[in-house]
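Asker: A predicted structure for the sequence below; I have some questions about it.
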Amino acid sequence: MIEDLWLIGIGTGSPGHVTGEGMQALRDAATILVPHKGAGKDDLAELRRRIIAASGTAARIITFDYPVRDPDLPYIERVDAWHDQIAARWQAALGPGGADGPVALLVWGDPSLYDSTMRIAARLPAPPQVRVVPGITAIQALTAAHAIPLNTINGPVQITTGRRLRDHGWPEDAETIVVMLDGECSFRNLDPKGVTIWWGAFLGMPEQVLHHGALADAADPIEAMRKAARAEHGWIMDIYLLRRR
């Protein structure tokens, strides 16, 4: 049983993206759960371990294997079943005795932004008291890396996913779009006229790669850079911002 669950945002994997409050939470936690996401992604767990080590915590570290989504199920049903499995694995990792004190999970980006950890916590048989410690978001890391403002003067910003951009196109009345969770370079489906893109992967890490320019010119280089980076590291976390002139 988990009575207190602390969700600590760790940015895009750089220890510098964890706030002072986040580091203190790691030191105060009794147990820290670290997921393993399968072959080729061992460095994701290693990045979490580096952050944990940098905090100087004496917490008990427990690893668990991440479940795999069932590709035969419809998308919403697939995610729903996957979340149930993750919650079950948290409990199984802690064992029959449960947790003796707060349990911490390190969350990529920010626990409130396109992350389901809070929803997964609600699926536990006895939902815990959840504490959220935000970190640097991927959006902050992207705009900082390119040294650009998120918005134009008095201009709106829409945050969306690659799936929605691919299925529905450019959102109506949107001027600036931030696109997350896009594994298929969905900007390829847009009319590039008048659109500028700022793209980044592994933000804040030594492996960071960036590119920007008019979408018509930048689409091919970004897709090639993304493919090469993923092949080299076995995984990729990227994000991009689109703006219409």
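Answerer: Done, it's in.

Asker: alpha carbons only for contacts and neighbour counts from here, please
Answerer: OK.

Asker: My guess is residue 6 contacts residue 104. True?
Answerer: Yes - between residue 6 and residue 104 there is a contact at 4.6 Å, judged by Cα atoms under 8 Å.

Asker: Could you name every residue contacting both of those two?
Answerer: Overlap between the contact sets of residue 6 and residue 104, as judged by Cα atoms under 8 Å, 6 or more residues apart in numbering, is given by residue 25.

Asker: Looking at the two, which one has more neighbours?
Answerer: The neighbour count for residue 6 versus residue 104, taken as other Cα atoms under 10 Å, is higher for residue 104 (26 against 23).

Asker: Against which helices or strands is the helix or strand containing that one packed?
Answerer: Using DSSP states H and E, residue 104 sits in strand 103-107. Contact here means 3 or more Cα pairs under 8 Å, 6 or more residues apart in numbering; DSSP states H and E; on that basis strand 103-107 packs against strand 4-9, strand 31-36.

Asker: what's the helix or strand following that strand packed up against?
Answerer: Using DSSP H and E, the next helix or strand after strand 103-107 towards the C-terminus is helix 117-121. If you count contacts as 3+ Cα pairs under 8 Å, 6+ apart, helix 117-121 packs onto helix 75-94.

Asker: got the buried residues for the helix it packs on?
Answerer: Under the neighbour-count criterion of 16 or more other Cα atoms under 10 Å, helix 75-94 has 79, 82-91, 93-94 buried.

Asker: Could you pull out the strands in the chain for me?
Answerer: 4-9, 31-36, 60-65, 103-107, 129-133, 157-161, 176-180, 195-201, 209-214, 238-244 (DSSP state E).

Asker: next up, a second structure to put side by side with the first:
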Amino acid sequence: MVPDRGIFIVADGMGGHAAGEVASEMAVRYIARELGSIRGLGDDQVADRMRAAIRAANGAIFQRTLTEHDKRGMGTTVTALGLYETHFLIGQVGDSRAYLLREGKLIQLTKDHSYVQEQVDAGYLTPEQARTHPYSNVITRCVGANSDVMPDVYLGTVKPKDLYLLASDGLTGMLEDPQLGELLARDRMPQEHVDELIGEANRHGGLDNITAIVVRIDSVDIPLGDTQQITQPGARRR
């Protein structure tokens, strides 16, 4: 996380524990560096910079898989949230998700790059069947697997009291959206939200590593120069 620059990133590595850690750490480092400061930029500029940052991380990770034998096959998901002026922008590759809780309603902002999501889109599976499908953990796009990658980008408007959740599939695979919405709707600080979410996922089996970030927007102060007041974000990796 780089809260002072309005940048928050979840990356869930793969390719073995050690290699997956390397890939996810590289992705976070490269994306945060390449994004730089996004405040004061226009929507198109931020979107272009987000795509370029994720593609730069992809190139660096891919090159390392070519030169280090023990890193072959490593990669990572990426879901990166940028907050600037009165907008949010998300860059996403893989099946780590971004959610928005607004006025009591939970909205999934991203769409998984996964085999089961493609089957749902084609009408071959229902969302309920997708959750328990044996290939539910197979992703169709990740950072580092190929020489280039095209992230999906999502843009929206920030409102006071918005609550953003970025999470790996270790969380969303254990808790369904109604459960996430119920937990996030409680009156908690962001770190308390994260701790409760991970605790509840563990009680439901906790089958995978979990990374989660919760960001709360306290105010969007347009008259004073399009600034945002953000409560100290909550983050945890297990």
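Answerer: In hand now; what should we look at? Keep in mind the model is a prediction, meaning the values are calculated, not measured.

Asker: Quick check: TM-score for this pair?
Answerer: Once superposed, chain against chain, the TM-score is 0.31 (TM-score structural alignment, normalised by the length of the second structure); 128 aligned residues with a Cα RMSD of 6.1 Å.

Asker: how about the strands of the first structure in a markdown table, adding distance to residue 143 of the first structure?
Answerer: Listed next are the strands of the first structure as a markdown table, based on distance: least, Cα to Cα, whole Å:
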| stretch | distance to residue 143 of the first structure |
| --- | --- |
| strand 4-9 | 18 |
| strand 31-36 | 28 |
| strand 60-65 | 33 |
| strand 103-107 | 20 |
| strand 129-133 | 21 |
| strand 157-161 | 13 |
| strand 176-180 | 10 |
| strand 195-201 | 8 |
| strand 209-214 | 11 |
| strand 238-244 | 8 |
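
Asker: what's the most buried one of the ones you listed?
Answerer: strand 103-107 (a mean of 26; mean count of other Cα atoms under 10 Å).

Asker: what's the angle between it and strand 60-65?
Answerer: Relative orientation of strand 103-107 of the first structure versus strand 60-65 (axes from the mean of the first three to the mean of the last three Cα atoms, to 10 degrees): 50 degrees.

Asker: helices and strands around the helix or strand harbouring residue 234 of the second structure, which ones?
Answerer: Taking DSSP H and E as the definition, residue 234 of the second structure sits inside strand 227-237. Applying 3+ Cα pairs under 8 Å, 6+ apart, we find strand 227-237 of the second structure packed against helix 190-203, strand 211-221.

Asker: got the angle between the last one and strand 227-237?
Answerer: With the same axes, to 10 degrees applied, the angle from strand 211-221 of the second structure to strand 227-237 works out at 170 degrees.

Asker: Show me what counts as buried in strand 211-221 of the second structure.
Answerer: 211, 212, 213, 214, 215, 216, 217, 219, 220.

Asker: Show me the two of those residues that sit farthest apart.
Answerer: 211 and 220 (27.1 Å; Cα to Cα).

Asker: if we can go back for a sec, and which of the buried residues of strand 211-221 of the second structure is nearest residue 195 of the second structure?
Answerer: Nearest member of these to residue 195 of the second structure, counting by Cα to Cα, is residue 212, at 9.1 Å.

Asker: In contact with that closest one, which residues?
Answerer: 10, 165, 166, 167, 168, 171, 194, 235, 236, 237.

Asker: Leaving out chain neighbours, which residue sits closest to it?
Answerer: Spatial nearest neighbour of residue 212 of the second structure, chain neighbours left out: residue 167 (4.3 Å); criterion: Cα to Cα, 6 or more residues apart in numbering.

Asker: wouldn't that neighbour be in contact with residue 97 here?
Answerer: Yes - because the distance of 5.4 Å satisfies Cα under 8 Å, residue 167 of the second structure is recorded as touching residue 97.

Asker: which of the two has more neighbours?
Answerer: Remark: of residue 167 of the second structure and residue 97, residue 167 carries more neighbours, 29 against 26, as counted by other Cα under 10 Å.

Asker: What about residue 51 of the second structure, how many residues nearby?
Answerer: 21.

Asker: now residue 108 of the second structure, nearest residue through space, not along the chain?
Answerer: Nearest one to residue 108 of the second structure, counting by Cα to Cα, 6+ apart, is residue 99 at 4.5 Å.

Asker: what's the burial count for that neighbour?
Answerer: 19.

Asker: And for residue 157 of the second structure?
Answerer: Around residue 157 of the second structure there are 11 residues (other Cα under 10 Å).

Asker: Tell me the spacing between it and residue 214 of the second structure.
Answerer: 17 Å (Cα to Cα, to the nearest Å).

Asker: ok, residue 80 of the second structure touching residue 97?
Answerer: No - under the criterion of Cα under 8 Å, residue 80 of the second structure is not in contact with residue 97, lying 9.5 Å apart.

Asker: picking that back up, with distance to residue 243 of the first structure added, can I get the helices and strands packed on strand 103-107 of the first structure in CSV?
Answerer: Below are these laid out as CSV (distance: least, Cα to Cα, whole Å):
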stretch, distance to residue 243 of the first structure
strand 4-9, 27
strand 31-36, 36
